[in-house]
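>>> let me see the structure of the following:
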Amino acid sequence: MIDERLKKQIEFIVEIDKLKHIFRQTILMNKSRNENDAEHSWHLAVMAILLSEYAAEKNIDVQRVVKMVLIHDLVEIDAGDTFCYDEKGNEDKACREQKAADRIFNMLPSDQAKEIRDLWDEFEERISPEARFAAALDRLQPLIHNYNTDGHTWTKHNISSDMIIARNQPIEEGAPALWEYAKKMIREYVDKGVIK
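Take a look at the predicted model:
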């Protein structure tokens, strides 16, 4: 007989496989297809390890950041991916994601459900240095993709530099040096005439 705790953990592991089927507006850097949420989360986890020296506050808990970026989009299994520049879609995004968090995280044993939910809430509210750094990476990663795909998503949706800057300003809060880098990428694409 399978232990009830292990049963719940395995059911959760099976459930989160669905993240591989949630596709984002961002395309892969080789331009072959759209990126899925699982790939996005993995990319952020590696970025957290490699770029932690640029966090606004020193001595952050990198393992905590990695946990946050790996779980932050699990809610999209139910809520779907909402394009960050979609004003209509963003109107009820928080409500959809809260409902998804309630269902998905509560599949786990109660202690793990609480830990994961607390991490997700911390990330969403950006209430710690780790959450602010994780959120900075979450904004930076699509910028890097756009920079390396000739502004694909920006040009496809006619996104202006003002919109990009407004959306990505929170990078400064979590990683000022990365925000300076991001602004250079944006400026270069404005100068090239790729974005207005």
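
>>> going by C-alpha atoms from here, please, whenever you check contacts or count neighbours.
Fine.

>>> list the contacts for the spatially most central residue of the chain?
The chain has D138 as the residue nearest its centroid, 3.9 Å off, counting by C-alpha atoms, centre = their mean. By C-alpha atoms under 8 Å, 6 or more residues apart in numbering, the residues touching D138 are 44, 69.

>>> which secondary structure element contains it?
helix 129-147 (DSSP states H and E).

>>> mind listing what's buried along that helix?
129-143, 145-147 (16 or more other C-alpha atoms under 10 Å).

>>> and for comparison, fold this next one:
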Amino acid sequence: MPSDNLLKQIEFIKEIDKLKYIQRKTRLLNSDRHENDAEHSWHLAMMAIVLAEHSNEPVDILKVIKMVLIHDIVEIDAGDTFIYDAQKNHSNTDEERIAANRIFGLLPGEQAADLIAVWEEFEAGETKEARFARSMDRLEPLLQNTSNNGGTWAEFGVDYNKVYGKKKVIKMGSEAIWGFAEMLIDESVEKGILKKNV
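This is a model prediction of the structure:
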């Protein structure tokens, strides 16, 4: 007979399969297909592994990977909020808190508390691991939009100031990656795929 812990863990694993159905506004690199949250989280985990040497400070890479893999699980219930949404703030909301408690609460108590704490740490963005994880979260859509002739910037009329304002979070986790990101943003303006209001 399976243990109570195992049954709870399997229930959680089945529940998070729903992340594969949460569509993001951004499209895959060089593609018209929208990315889903599971693909996004996987990509961030790989980016964190590959780019860890560029973090401003040495990080616990396993913790960073945990952060990026679980950070959007709450969107199963709360939905994806577009980072440039003018109506809804892209920050920790009451809906996300309720979702975190429900979804992570499917797990055994200690495991649920651990993942909620990791999720909260990512959302707060104050530790070196959270800062680096958040830099990955801001870099990936930048790579996507620059590969798609402006992607969501063009589709939703997002200008340079908004992009620069949201992307400068990258600097908190990695000065080196921020330098690269700034270069991509500037090149996007030069190519005309990102509008700079004067």
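
>>> please state their TM-score.
The TM-score (TM-score structural alignment, normalised by the length of structure 1) is 0.96; 195 aligned residues with a C-alpha RMSD of 1.2 Å.

>>> surely Y84 of structure 2 is in a strand?
No: if the criterion is DSSP: H, G, I helix; E, B strand; the rest coil, then Y84 of structure 2 is coil and not within a strand.

>>> ok, and the closest non-adjacent residue to the alignment partner in structure 1 of S31 of structure 2?
Correspondence of S31 of structure 2 to structure 1, assessed by TM-score structural alignment: K31. Once flanking residues are discounted, K31 of structure 1 sits nearest to T149: 6.7 Å by C-alpha to C-alpha, 6 or more residues apart in numbering.

>>> gap between the longest strand along structure 2 and the chain center?
Longest strand in structure 2, counting residues (DSSP state E): strand 23-27. Put simply, strand 23-27 of structure 2 sits 12 Å off its chain's centre (C-alpha atoms, centre = their mean, to the nearest Å).

>>> which stretches of structure 2 form strands?
According to DSSP E, the strands that structure 2 contains are 23-27, 34-36.

>>> tell me roughly how far the longest one lies from structure 1 on average.
Its match in structure 1 and strand 23-27 of structure 2 itself, once the structures are fitted together, sit a mean 0.4 Å apart by mean C-alpha distance after the TM-score superposition for structure 1.

>>> so how far is A124 of structure 2 from Q87 of structure 2?
Distance of Q87 of structure 2 to A124 of structure 2, computed by C-alpha to C-alpha, to the nearest Å: 21 Å.

>>> between those two, point out the one with more neighbours.
Remark: of Q87 of structure 2 and A124, A124 carries more neighbours, 14 against 8, as counted by other C-alpha atoms under 10 Å.

>>> wait, isn't L29 of structure 2 in contact with E140?
No: if you go by C-alpha atoms under 8 Å, L29 of structure 2 and E140 don't touch, sitting 9.4 Å apart.

>>> returning to what we had before: quick one: map the residue nearest to the centre of structure 1 onto structure 2.
Per TM-score structural alignment, the equivalent position to D138 of structure 1 in structure 2 is D137.

>>> on that earlier part again, just put the strands of structure 2 in a markdown table and tack on distance to T81 of structure 2 and mean neighbour count.
As requested, those are arranged in a markdown table below (distance: least, C-alpha to C-alpha, whole Å; neighbours: other C-alpha atoms under 10 Å):
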| stretch | distance to T81 of structure 2 | mean neighbour count |
| --- | --- | --- |
| strand 23-27 | 8 | 19 |
| strand 34-36 | 13 | 18 |
